[in-house]
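Participant: Show me the folded form of this:
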Amino acid sequence: MYLPPLRIPVRTIGARTFDFSRRVAVMAVVNRTPDSFFDRGRTFALDKAVQASFRAVELGADWVDIGGVPFAPGDPIPVEAEADRVVPVVAELRAGSDVVISVDTFHAEVARRAIAAGATVVNDTTGLSDPRLVSVVADSDATLVITHSLAAPRTFYPRPHYDDIAAEVAAFLLGRVEVALAAGIPEERIIVDPGHDLNKNTLHSLELTRRLSEIADLGYPTLAAVSNKDFIGETLDAPREARLEGSLAAAVVSMVNGARIIRMHDVAASVAAARMTEAILGLREPAYLTHNMGDVNE
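Facilitator: Purely as a prediction, here's the structure:
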């Protein structure tokens, strides 16, 4: 059994504390975009985004990730427009819950406003493309998620090539971690994400999943954002609305290989998968025990 060699396993993120040596956090996804990868604008309206956020908490999410800009290539979205999308959702969710709230952004100014509204994590999927972002996080109590990706934000990266995908992703992440540390972000506020599908083809993402322990070996909690990704669709020949089973399989393999946060769309199924995987790994006890525990079989 592989358990990641976490440098600092116990993390306090906002009002919640996680012992990542024994717990996997489930991060729900709420995208306030008209063209989001999975929900295609279902939570673009403010009230729908807020409702989805609170529903995720009701279903057991430890964490809600709120985004206002897709990762996919496309026209830039002005900082003001992005902030107008995400900050009101952060503020309303924070007013009604102590859940961990992350803002999915690469813009320092959006991160600053979201933190002021109650976000406790900045989830940057662009590998610190905005050099000012680390200063914003360093000047707060927020945690930073550093993700591997190679392209400039919202641009194409044709035919990505890696000689050794896991080694190259690990080296990239370690280099960005050093940038964050140098800016004053303590290591207990750093999380890493190998960036499944981000400037990677399906074969790359499959290999990263089975070699995820090489990322977890860096010693920082590893986030696996595998839910409904294209590598699942291409592997199973499944459209976006039929990728739940593949997403759960990828999440479980990621957890067995050291992931301690999973970013998922279907919260209830993902929470059950996480708790079951923890029990199989010996990290938690069953909720109750009656089956074959007494003189009469139950």
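
Participant: from here on, contacts and neighbour counts on C-alpha atoms
Facilitator: Will do.

Participant: what helix or strand is A49 on?
Facilitator: Counting by DSSP states H and E, the element that carries A49 is helix 46-58.

Participant: Now do the helices in the stretch 151-298 of the chain.
Facilitator: 165-182, 202-210, 213-216, 230-236, 244-256, 267-280 (DSSP state H, counting those that start in this stretch).

Participant: Columns distance to A15 and mean neighbour count on top of the ones you listed, output as JSON lines?
Facilitator: Below are these laid out as JSON lines (distance: least, C-alpha to C-alpha, whole Å; neighbours: other C-alpha atoms under 10 Å):
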{"stretch": "helix 165-182", "distance to A15": "23", "mean neighbour count": "18"}
{"stretch": "helix 202-210", "distance to A15": "31", "mean neighbour count": "19"}
{"stretch": "helix 213-216", "distance to A15": "25", "mean neighbour count": "24"}
{"stretch": "helix 230-236", "distance to A15": "34", "mean neighbour count": "18"}
{"stretch": "helix 244-256", "distance to A15": "24", "mean neighbour count": "21"}
{"stretch": "helix 267-280", "distance to A15": "20", "mean neighbour count": "19"}
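
Participant: Another for comparison:
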Amino acid sequence: MRQFQNLVSSRPLVMGIINVTPDSFSDGGLFASTESALRHAAQLIEEGADLLDVGGESTRPGGTPVSVQEELHRIIPVVKALSSMNTPVSVDTSKPEVMRAAIEAGAIMINDVNALRAPGALEAIAEGGVAVCLMHMQGDPLSMQANPQYNDVVAEVKDFLRQRLNAAEAAGIPCERLVIDPGFGFGKTLSHNIELLRHLDQFMDMGVPVLVGLSRKSMLGKITGNEVGDRVHASVAAALLARAKGARILRVHDVKATRDALAVYDAVNMV
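Facilitator: Sure, this is the predicted structure:
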């Protein structure tokens, strides 16, 4: 299994999204079964995904939590199958029990929208020896879009992420296994999201890679007027903006479109 540190040491990564859920905002449960999820994974790998992010609980605004057992039932067969094929797998979860099971199944990274704030989460990652992405979210998925407010969204998100980095390192998780995510769309208005993207380069001095997830999100719908299924072009544009401002991991639904755009960008901008 390729380790996370080896992946991020080269070019920015494209992380393909696999939602093994019946209520995903982006694909409406198209990949809710193990078989359909694995078919989609094969497609994303063929399109050039560097790693795959597997999620078994929707974190969309208003999303309903699921039990530990249901989340394990959805994702563990997918993680085991992909890991057996030497595919780098991240698991999108906030539950320590799911983290431990995913790591045992072969995941090399945990992507936690709750930034390891659940009791036992820090210990699960410290003992599991995998990478982790710490994301900022104001509130929770059920309430996060109910009038979110900030005095200075960039400073406040950055302060939160610094606190979580410090907590992770104090728990024994080394810096080289840490990633941060400003959490676009998680307790932010359109203006907050635009401000974060505009000033994304200010997060680059925190000493860890920055992951950005903008793909198909409602902010792009508000800007373009397009429904979720027609946001590919806006998603690619947002990914390129994030890349230009220093993002090291781009979490996307449309892998080939993103990889093609990045190839052009890098050909022009890289020596």
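
Participant: which residues are in contact with the helix holding A49 of structure 1?
Facilitator: Residues outside helix 46-58 of structure 1 that contact it (C-alpha atoms under 8 Å, 6 or more residues apart in numbering): 28, 30-32, 42-43, 63-64, 85, 88-89, 92-93, 99, 267.

Participant: out of these, who's nearest E245 of structure 1?
Facilitator: For the contacts of helix 46-58 of structure 1, the closest approach to E245 of structure 1 (C-alpha to C-alpha) belongs to V267, at 13.0 Å.

Participant: ok, that closest one - contacts?
Facilitator: If you count contacts by C-alpha under 8 Å, 6+ apart, V267 of structure 1 has them with V26, A28, A56, L59, G60, A61.

Participant: Between helix 46-58 and the helix or strand following the helix holding A49 of structure 1, find me the angle.
Facilitator: Toward the C-terminus, helix 46-58 of structure 1 is succeeded by strand 63-67 as the next helix or strand (DSSP H and E). Put simply, strand 63-67 of structure 1 runs at 160 degrees to helix 46-58, going by axes from the mean of the first three to the mean of the last three C-alpha atoms, to 10 degrees.

Participant: Report all helices and strands that strand 63-67 of structure 1 contacts.
Facilitator: Under the contact definition 3 or more C-alpha pairs under 8 Å, 6 or more residues apart in numbering; DSSP states H and E, strand 63-67 of structure 1 sits against strand 25-31, helix 46-58, helix 79-96, strand 100-104.

Participant: what's the angle from that strand to strand 100-104?
Facilitator: Using the same axes, to 10 degrees: strand 63-67 of structure 1 against strand 100-104 is 20 degrees.

Participant: Counting neighbours, what do you get for the spatially closest residue to A238 of structure 2 that is not a sequence neighbour?
Facilitator: Counting by C-alpha to C-alpha, 6 or more residues apart in numbering, A238 of structure 2 lies nearest to L214, which is 6.6 Å off, once chain neighbours are set aside. Using other C-alpha atoms under 10 Å, L214 of structure 2 is surrounded by 25 other residues.

Participant: any idea what L214 of structure 2 aligns with in structure 1?
Facilitator: Here L214 of structure 2 is matched to V226 in structure 1, going by TM-score structural alignment.

Participant: Who are the contact partners of that match?
Facilitator: H196, S247, A250, A251, I262, R263, M264.

Participant: out of everything not next to it in sequence, what's closest to the counterpart of the fourth one in structure 2?
Facilitator: Spelled out, that is A251 of structure 1. Applying TM-score structural alignment, one finds that A251 of structure 1 aligns to A239 in structure 2. Of all residues not flanking A239 of structure 2 in the chain, L250 sits nearest, at 6.6 Å (C-alpha to C-alpha, 6+ apart).

Participant: ok, the corresponding residue of structure 1 for L200 of structure 2 - contacts?
Facilitator: Under the alignment by TM-score structural alignment, L200 of structure 2 pairs with L212 in structure 1. L212 of structure 1 makes contact with A166, S254, N257, G258, A259, according to C-alpha under 8 Å, 6+ apart.
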